[in-house]
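Undergrad: Kindly return the folded structure for what I paste below:
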Amino acid sequence: MIVKNKWKITGWLFAAITCLWLCSFLSSCGKAPISNPNGLNVKYQILNLSPDAFPVDLYIRFLKINTTSYTFNVNQGYFYLPYLDTPFLIRSSLTVGGGPVLVSRHDVLKTAAVYSLFITGNVADNSLTSIFTVDTSSVPALGRGKVRFVNASPTGTGGIDVYANGVKAFSKVIYPKYSDFIELPNGYYDFQINTTGSSTILQTLPKVQIQDGRLYTLYSYGYTNRTDSAAFNTGLITNR
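TA: Next up, the predicted model:
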């Protein structure tokens, strides 16, 4: 009888230990989303707008995150971040195993958020810099969308004005700054980009559709004093 009781006690003890191990295992699994893109739900994008930075890569925890390097004026769109640890390092991809650090960011990121990083300036004259934006905003009124402007053009230090169908939407946005989001009624817009205080049109984006509930970022890049691939230009991102 005593032997049987011992076996019962041993069996219960084994079951309890097994149960505790399973709970610990499941608990550790529940913490896995810390390094899981879907768990973090943080969307991020990088726009390389520097004509002489050449292809660059993003490193987090000193590990290369992207599979395709970021080249000049090629928007790869948003991706989910696997980690939020800082620093975020932008390194040249021209060296195997990671080239020199060109940009280092220590931004505090929040889960379920959306961000963009604009890389601009020149490596040659040590003017390379970055513009970090939070790509979320309150929901626009019914029948309206939201637009903002990012001045990533190094020769736009005196400011840039933006007109939407002939009406000034953004005034004197200096480099390297950006505006708040503004609401615009749904429809098609011709966006005209001018140097602040000048009637000279730098660029026109015709027939841009602003849709209900959407968020957009209009941005400038390049140089007004160049006529090659690094000349002044504009682009548009749909943030939501």
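Undergrad: alpha carbons only for contacts and neighbour counts from here, please
TA: Noted.
Undergrad: With adjacent residues omitted, what lies nearest to the residue nearest the centre of the chain?
TA: The centroid of the chain falls nearest to Ser116 when counting by Cα atoms, centre = their mean (1.9 Å). Closest residue to Ser116 in three dimensions, ignoring its sequence neighbours and counting by Cα to Cα, 6 or more residues apart in numbering: Gln45, at 4.9 Å.
Undergrad: Would you do the same for the sequence below? I want to compare the two.
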Amino acid sequence: MAVVLVSIVAGCGGDDPDPTARLRVLHASPDAPNVDVLVDGNKVLSNVPYSAVSSYLTLTAGTHRITVNAAGTATTVIDVSPTLAADGAYTAIAANFVASIQPLLATDQTQAPATGQSRLRVIHAAPDAGPVDILVNGQVVLSNVAFGAISSYLPLAAGNYNVQVNVAGTATTAIQATVSLGSGVNYSAVAIGSVKTAASNPLGLKVLTDG
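TA: I've put the predicted structure just below:
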């Protein structure tokens, strides 16, 4: 996976640095080509393939223009200018099919839960999966979750969990995975892939460590 990471940190006079924020990028558009990511016109990620997630990039806090191009071209498919808060951490997701590609911006939890505890949130980024229910160890914890939704963090004891993504209101399971949650750690479980692209990029969970 050829991913080039460049941290952009703008300094100021004296010994006190400008406030900073952190941003990472997940390529979750199942039929899109590899992409380049630019921040304020500077390429910070190159040739990012589907399902890859970058490390956190450090940026000055404030508003930044983020563009996503087809790799090696000037063809821009996403162009947004989010405002990043000082000390904040964010996950930007390139979601949906390439013809309707859109950004999802999630604010990541940066404070660790107590020892022995964990937090897990769910992000629905599978464009043709329809509304879904999320089950943890057989119990429904989130109902009728629409594409593009970003849940709140759910507190859970550290340990291993069976996570199912079901077609909403049914027992039909589209995704099933065992998720291991560490003590004092926050996670995002991102539903990615597609029914249409099942042969190459099937439905699945991408589990990220947050903050």
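Undergrad: element containing the residue nearest to Ser116 of the first structure, please.
TA: Gln45 of the first structure is part of strand 43-48 when elements are defined by DSSP states H and E.
Undergrad: Looking at the second structure, name the residue matched to the residue nearest to Ser116 of the first structure.
TA: By TM-score structural alignment, Gln45 of the first structure lines up with Arg24 in the second structure.
Undergrad: Confirm Pro103 of the second structure sits in a strand?
TA: Yes: counting by DSSP: H, G, I helix; E, B strand; the rest coil, Pro103 of the second structure is found in a strand.
Undergrad: these two touch, right, it and Ala95?
TA: Yes: counting by Cα atoms under 8 Å, Ala95 is a contact partner of Pro103 of the second structure at 5.9 Å.
Undergrad: of these two, who's got more company?
TA: Between Pro103 of the second structure and Ala95, counting by other Cα atoms under 10 Å, Ala95 is the more crowded of the two (25 against 20).
Undergrad: Give me the aligned partner of the more buried one over in the first structure.
TA: Checking TM-score structural alignment: Ala95 of the second structure goes with Thr120.
Undergrad: what's the spacing between that match and Arg61 of the first structure?
TA: Look at Thr120 of the first structure and Arg61 of the first structure: by Cα to Cα, to the nearest Å, they are 24 Å apart.
Undergrad: So which bit of the first structure is stretch 160-175 of the second structure matched to?
TA: Residue span in the first structure matched to stretch 160-175 of the second structure, by TM-score structural alignment: 188-203.
Undergrad: list the buried ones in the matching stretch?
TA: 189, 191-196, 202-203 (16 or more other Cα atoms under 10 Å).
Undergrad: How far does it stretch from one end to the other?
TA: 17 Å.
Undergrad: So what touches it?
TA: For stretch 188-203 of the first structure, contacts defined as Cα atoms under 8 Å, 6 or more residues apart in numbering pick out 156, 158-166, 171-172, 204-210, 224, 232-234.
Undergrad: returning to that earlier point: and the match of Ala95 of the second structure, how far is that from Leu128 of the first structure?
TA: 6 Å.
Undergrad: what's the overlap in contacts for those two?
TA: Ser50.
Undergrad: What segments of the first structure are helices?
TA: 2-30, 37-40 (DSSP state H).
Undergrad: Neighbours of the residue nearest to Gly11 of the second structure when sequence neighbours are not counted, how many?
TA: Leaving aside its sequence neighbours, Gly11 of the second structure sits nearest to Pro17 (Cα to Cα, 6+ apart; 5.4 Å). Residues lying near Pro17 of the second structure (other Cα under 10 Å) number 12.
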